[in-house]
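Chemist: can you look at this prediction? I've put the sequence above it.
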Amino acid sequence: GEAVSEDAHHLTEAPAWFDADQFVEGAKGHFISLQKAWDSADLSEVESYCSPELFAEIKAEMKDMKAGDNETVVDTLNAELVDMAIDGEYFIASIRFSGFIQEDSAEGAHAFNEVWHIRRLANDEGTWQVSGIQQGH
């Protein structure tokens, strides 16, 4: 998925309407919900969280998946707001998720570290959409 574009204007202060603490807590819940939707191969649920561009990429990855192929267990989940930017008409909040996750019952939990770029129209309208996921940064 796309990260923030080179034309984005990075912010040092959040817009007045943005509650960073509440956003980070909500993002943790969405992370777990998306893992469950992935595991159950629930395309409509995944689509409800993603930008159209990211959903197209994920849908291609999921084309051969069946519900139950994966069983993700989130052992430890940390979330931290690492960037905010205005990119075109969107406000983008970048959250670093890290911790320990188990994706195969035969193997133990392993560390993970990824940044999710979550966007919303900059005028505080519309819904939040995951627009990009960067692994291991």
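Modeler: Cool, the structure landed. In this text, all values refer to a predicted model and were calculated from it rather than measured experimentally.
Chemist: going forward, measure contacts between C-alpha atoms and count neighbours the same way
Modeler: OK.
Chemist: for the lengthiest strand in the chain, which helices and strands make contact with it?
Modeler: The residue-count maximum for a strand in the chain (DSSP state E) belongs to strand 73-87. Strand 73-87 sits against strand 9-10, helix 20-39, strand 90-102, with contacts defined as 3 or more C-alpha pairs under 8 Å, 6 or more residues apart in numbering; DSSP states H and E.
Chemist: need the ones you listed in JSON lines (columns: distance to Val74).
Modeler: As requested, the helices and strands packed on strand 73-87 are exported to JSON lines (distance: least, C-alpha to C-alpha, whole Å):
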{"stretch": "strand 9-10", "distance to Val74": "31"}
{"stretch": "helix 20-39", "distance to Val74": "7"}
{"stretch": "strand 90-102", "distance to Val74": "5"}
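Chemist: can you tell me which of those is most buried?
Modeler: strand 90-102 (a mean of 21; mean count of other C-alpha atoms under 10 Å).
Chemist: the structure to be compared is supplied as follows:
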Amino acid sequence: LFAGNGLGGILLLALLAIGAVLLWRAMTRRQTQAPVQFAGMREQTSVMPAPPAGSVSPVGTAGALPAGFDAAGFLRAAKTNFVKLQLANDAGEIDEIREFTTEEMFEALKADALERAPGVQHTEVTGLDADLLELATEDGKHWASVRFSGMVRETASGAPAGFEEVWNLVKPVDGSSGWLLAGIQQMH
């Protein structure tokens, strides 16, 4: 490295050191500024791919929704289920989580819950908004993407922090089950 080229070797070493410092700072910044996420999911990715790039704003036109679809009722139920899943996940109530999720999502959440000690996690939803981003039917299933945002408190004495995430929900067209959580994307 330094053989016959002292100044070049020192410059290379200095560049490597600067690169290491920048990489370390970027990684620690990402950890400290991570948004609040679904009870313990932290940096995990969703089970289902993210919604298409063009669907970043809520469904706004009446023509975009199927006839008879009660968007307001759907979003009320989605918000209720959001809070119920937070509580069930905090408490490690695996059977309750199963009722609201696809099998793939259940396995991911179950693994997370089993890794934690009971009572370690606390999530208090102090403010919650929901927007329907997309509603589609494909391969015999209805798919909905709902953006949740608001404030949560992760410790009993902590200050509320903002969060934003998209939940992907699926329901069979034949109505054989209700809406199930199929994936979660963190909005950074």
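Modeler: Received, thanks. Values in this document were obtained by computation on a predicted structure and should not be read as measured data.
Chemist: report the TM-score for the pair.
Modeler: TM-score for the superposed pair, counting by TM-score structural alignment, normalised by the length of structure 1: 0.86. Supporting figures: 133 aligned residues with a C-alpha RMSD of 2.0 Å.
Chemist: and the spatially most central residue of structure 1, helix, strand or coil?
Modeler: Structure 1 has Trp116 as the residue nearest its centroid, 4.1 Å off, counting by C-alpha atoms, centre = their mean. Following DSSP: H, G, I helix; E, B strand; the rest coil, we place Trp116 of structure 1 in the strand state.
Chemist: circling back to that earlier point, against structure 2, where does the longest strand of structure 1 fall?
Modeler: Across structure 2, the stretch matching strand 73-87 of structure 1 (TM-score structural alignment) is residues 124-138.
Chemist: give me the mean deviation of the matching stretch from structure 1.
Modeler: Compared with structure 1 after the fit, stretch 124-138 of structure 2 shows a mean deviation of 1.0 Å (mean C-alpha distance after the TM-score superposition for structure 1).
Chemist: out of the helices and strands packed on strand 73-87 of structure 1, flag the one nearest Thr72 of structure 1.
Modeler: Taking C-alpha to C-alpha, strand 90-102 is the member of those nearest to Thr72 of structure 1, at 5.6 Å.
Chemist: mean per-residue distance, that closest one versus structure 2.
Modeler: By mean C-alpha distance after the TM-score superposition for structure 1, the fitted strand 90-102 of structure 1 averages 0.6 Å away from its aligned residues in structure 2.
Chemist: so the longest helix along structure 2 aligns onto which residues of structure 1?
Modeler: Longest helix in structure 2, counting residues (DSSP state H): helix 6-32. Counting by TM-score structural alignment, helix 6-32 of structure 2 lines up with no residues of structure 1.
Chemist: aligned partner of Glu107 of structure 1 in structure 2?
Modeler: By TM-score structural alignment, Glu107 of structure 1 lines up with Gly158.
Chemist: swap that for Asp64 of structure 1, please
Modeler: Per TM-score structural alignment, Asp64 of structure 1 is aligned with Glu115.
Chemist: again, but for Gly29 of structure 1
Modeler: By TM-score structural alignment, Gly29 of structure 1 lines up with Thr80 in structure 2.
Chemist: do Pro52 of structure 1 as well
Modeler: Applying TM-score structural alignment, one finds that Pro52 of structure 1 aligns to Glu103 in structure 2.
Chemist: that match and Pro66 of structure 2, how far apart?
Modeler: Applying C-alpha to C-alpha, to the nearest Å, the value for Glu103 of structure 2 to Pro66 of structure 2 is 27 Å.
Chemist: burial count for the match of Pro52 of structure 1?
Modeler: Other residues near Glu103 of structure 2 number 14, with proximity taken as other C-alpha atoms under 10 Å.
Chemist: no further queries at this time; thank you.
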